[in-house]
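Visitor: here is a sequence together with a model predicted from it:
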Amino acid sequence: MTATVRYADVEVGAQLPEQVYPVRRLDLVRYAGASGDFNPIHWNERFAKSVGLPDVIAHGMFSMAEAGRLVTDWTGDPGAVVEYSVRFSAPVVVPDDDTGAEITVSGVVKEKLDGDLVKVAITARSGGAKVLARATAVVRLA
């Protein structure tokens, strides 16, 4: 698959279309199975609260993956991501109900780099809190 966004057509300040990703407890169970991370803070409310959390929280890498999805959906090519980094700043709290939580992700092109690379700043929020800090991706465009 090739990138659907062309380097020549992208300007600094261009906004990536905001996306809202739902997060339910079932998603956390599936992620635990795929990742092998069965820490009870991600599925056991009683345990999560006993260690001072407000409720079950999403895996940090799950939250990071959802934010990265914004960029891969934008480019049309997961292989276009050359570099990706974040700092975790707040947990995504996932209540045990039919709606769960949401991660709202947006991005902006911050810089055009040498060749066909662009640097994208990503913002991810959930429950009114910024859940990722200093989230950036370097992406190779067509």
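Guide: The structure has been received and is ready for your questions. Residues are numbered from 1 along each chain as shown.
Visitor: only C-alpha atoms from now on, for both contacts and neighbour counts.
Guide: Noted.
Visitor: residue ranges for the helices of the protein, please.
Guide: Ranges of helices within the chain are 25-35, 45-50, 60-75, based on DSSP state H.
Visitor: got another, please set it beside the one above:
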Amino acid sequence: MTLRMSEVAKGDQLPTLEVPVTRDDLVRYAGASGDFNPIHWNQRFATEVGLPDVIAHGMLTMALAGRLVSQWAGDPGAVAKYSVRFSRPVVVPDDGEGALVELSGKVAAKNDDGTVKVNITARSAEQGVLSGASAIVKLAQD
């Protein structure tokens, strides 16, 4: 269902989204994206370059945060602008469970042009993994 501008107010919280990320997910994402950097699949290599373990692709983490907003809006095409800064990697252990990415959002502004600004929070292992994450969303008009 597509969200309408009249159904949204500044300060509204988006429904939270929790996404498990496993090593299998990283392999699938590597195949889809063409990013086969060994820090995303080879534990030995990742630790040799100073990482704590294999890490998720930054663009995968960004995509998960974008999913939060597009699901809330009810239309992936409603996201007019989207930006993030990568602040920490999502560490994905090889324990069968992987990592949990916890996503939340809040309507920061309701604009006269029929858009809303949503600030996004992304966390994994109780730490923020994205900073300055926000989306401008064009909602259906009444």
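Guide: Perfect, I can see it now. Note that the structure is predicted; figures quoted are calculated from it, not measured.
Visitor: picking that back up, for the helices of the first structure, which one ends up most surrounded?
Guide: helix 60-75 (a mean of 19; mean count of other C-alpha atoms under 10 Å).
Visitor: so how far is S85 of the first structure from the aligned partner of A63 of the second structure in the first structure?
Guide: Using TM-score structural alignment as the criterion, the counterpart of A63 of the second structure in the first structure is A65. Distance, A65 of the first structure to S85 of the first structure, using C-alpha to C-alpha, to the nearest Å: 11 Å.
Visitor: before we move on, what about I41 of the first structure?
Guide: Taking C-alpha to C-alpha, one finds I41 of the first structure at 24 Å from S85 of the first structure.
Visitor: before we move on, what about S106 of the first structure?
Guide: For S106 of the first structure, the distance to S85 of the first structure - C-alpha to C-alpha - is 15 Å.
Visitor: who has more neighbours out of the two?
Guide: Taking neighbours as other C-alpha atoms under 10 Å, S106 of the first structure and S85 compare with S106 leading, 20 against 14.
Visitor: what about the strands in the second structure?
Guide: 17-21, 79-86, 99-110, 115-124, 127-128, 130-138 (DSSP state E).
Visitor: now do stretch 125-135 of the first structure: everything it contacts.
Guide: For stretch 125-135 of the first structure, the surrounding residues in contact (C-alpha atoms under 8 Å, 6 or more residues apart in numbering) are 64, 84-93, 101-105, 121-124.
Visitor: now with 6 Å?
Guide: Defining contact as C-alpha atoms under 6 Å, 6 or more residues apart in numbering, one finds that stretch 125-135 of the first structure is touched by 85-92, 102-104, 121-122, 124.
Visitor: what does stretch 19-35 of the second structure give?
Guide: Against stretch 19-35 of the second structure from outside (C-alpha under 6 Å, 6+ apart): F36, G98, A99, L100, V101.
Visitor: what residue of the second structure takes the place of P91 of the first structure?
Guide: Per TM-score structural alignment, P91 of the first structure is aligned with P89.
Visitor: look up how far P20 of the second structure lies from G96 of the second structure.
Guide: 11 Å.
Visitor: typo on my end, V101 of the second structure
Guide: 6 Å.
Visitor: kindly report the same for S70 of the second structure.
Guide: Distance from S70 of the second structure to P20 of the second structure, by C-alpha to C-alpha: 18 Å.
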